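> Sequence and predicted structure are below.
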Amino acid sequence: MSENQATKEVKAVLRRFSRAELEVTAAEYIKYEAMRGNLCKINPSDIKTMTDNQLRKFIYERDFPDEKWIR
């Protein structure tokens, strides 16, 4: 599977995530970065105010730092 195909599949999966799944995933990513001693782009309190698409963008760009989330 090519890298381009893999990123397309990840985008498709993220689009199917429910709001609850997006919030849990984002929260876990924030905790993971804190555990590693890294600063995260967003705070846990930001999760509730972000749109679903903003959460998808955060998750995707964290997993693929060289890629951009484009709707």
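Received, thanks.

> Only C-alpha atoms from now on, for both contacts and neighbour counts.
Will do.

> ok, which stretches of the protein are helices?
With helices called from DSSP state H, the chain shows them at 3-16, 19-35, 52-63.

> what's the most buried one of those helices?
Counting by mean count of other CA atoms under 10 Å, helix 52-63 has the highest mean neighbour count of these, with a mean of 18.

> which residues does residue 14 contact?
Counting by CA atoms under 8 Å, 6 or more residues apart in numbering, residue 14 touches 22, 56, 60.

> Could you dump these into a markdown table and include distance to residue 32?
Listed next are these as a markdown table, based on distance: CA to CA, whole Å:
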| residue | distance to residue 32 |
| --- | --- |
| 22 | 15 |
| 56 | 17 |
| 60 | 15 |
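
> Next up, a structure to set beside the first:
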Amino acid sequence: MNAISEDRDDRRRDAGTLSDSGDLRMTPSQLKALKPELTAGIARPVPDPKPEPTPDALPVVVQLQSRKKRGTV
């Protein structure tokens, strides 16, 4: 099974999806400065690993992307 054909859990998708389609404008240096802030924010709510995680604690991938908005010069 690969990521494309994998059965999705809507609860996880809905809880973890973040999208900003507003008019956010940033320079490359601003994006670079934002990276450690986002990384720290992601790590903050994660508890220390336990020897026995709860049954609903599954491995996840957190992926943040920045790119030029479509239709802009």
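Sure, I can see it. Remember, it's a predicted structure, so these values are computed and weren't measured experimentally.

> Tell me how they score on TM after superposing.
Once the chains are laid over each other, their TM-score by TM-score structural alignment, normalised by the length of structure 1 reads 0.36; 39 aligned residues with a CA RMSD of 3.5 Å.

> Nearest to residue 8 of structure 1 among the contacts of residue 14 of structure 1?
The closest of those to residue 8 of structure 1 turns out to be residue 60 (CA to CA; 10.7 Å).

> Residue 11 is in contact with the closest one, correct?
Yes: shown here, residue 60 of structure 1 and residue 11 form a contact pair, counting by CA atoms under 8 Å, at 7.4 Å.

> Between those two, which contacts overlap?
Going by CA under 8 Å, 6+ apart, no residue sits against residue 60 of structure 1 while also sitting against residue 11.

> Relative to residue 33 of structure 1, which of the contacts of residue 14 of structure 1 is nearest.
Distances from residue 33 of structure 1 to those, taken as CA to CA, are shortest for residue 60 (14.8 Å).

> how close does the closest one sit to residue 10 of structure 1?
8 Å (CA to CA, to the nearest Å).

> Measure how buried residue 34 of structure 2 is and give me the count.
Neighbourhood size, residue 34 of structure 2 [other CA atoms under 10 Å]: 12.

> on contacts alone, who are the packing partners of the helix or strand hosting it?
In this assignment (DSSP states H and E), residue 34 of structure 2 forms part of helix 28-43. Of the remaining helices and strands, none touches helix 28-43 of structure 2 by 3 or more CA pairs under 8 Å, 6 or more residues apart in numbering; DSSP states H and E.

> and residue 11 of structure 2, how many neighbours?
For residue 11 of structure 2, the neighbour count with other CA under 10 Å is 8.
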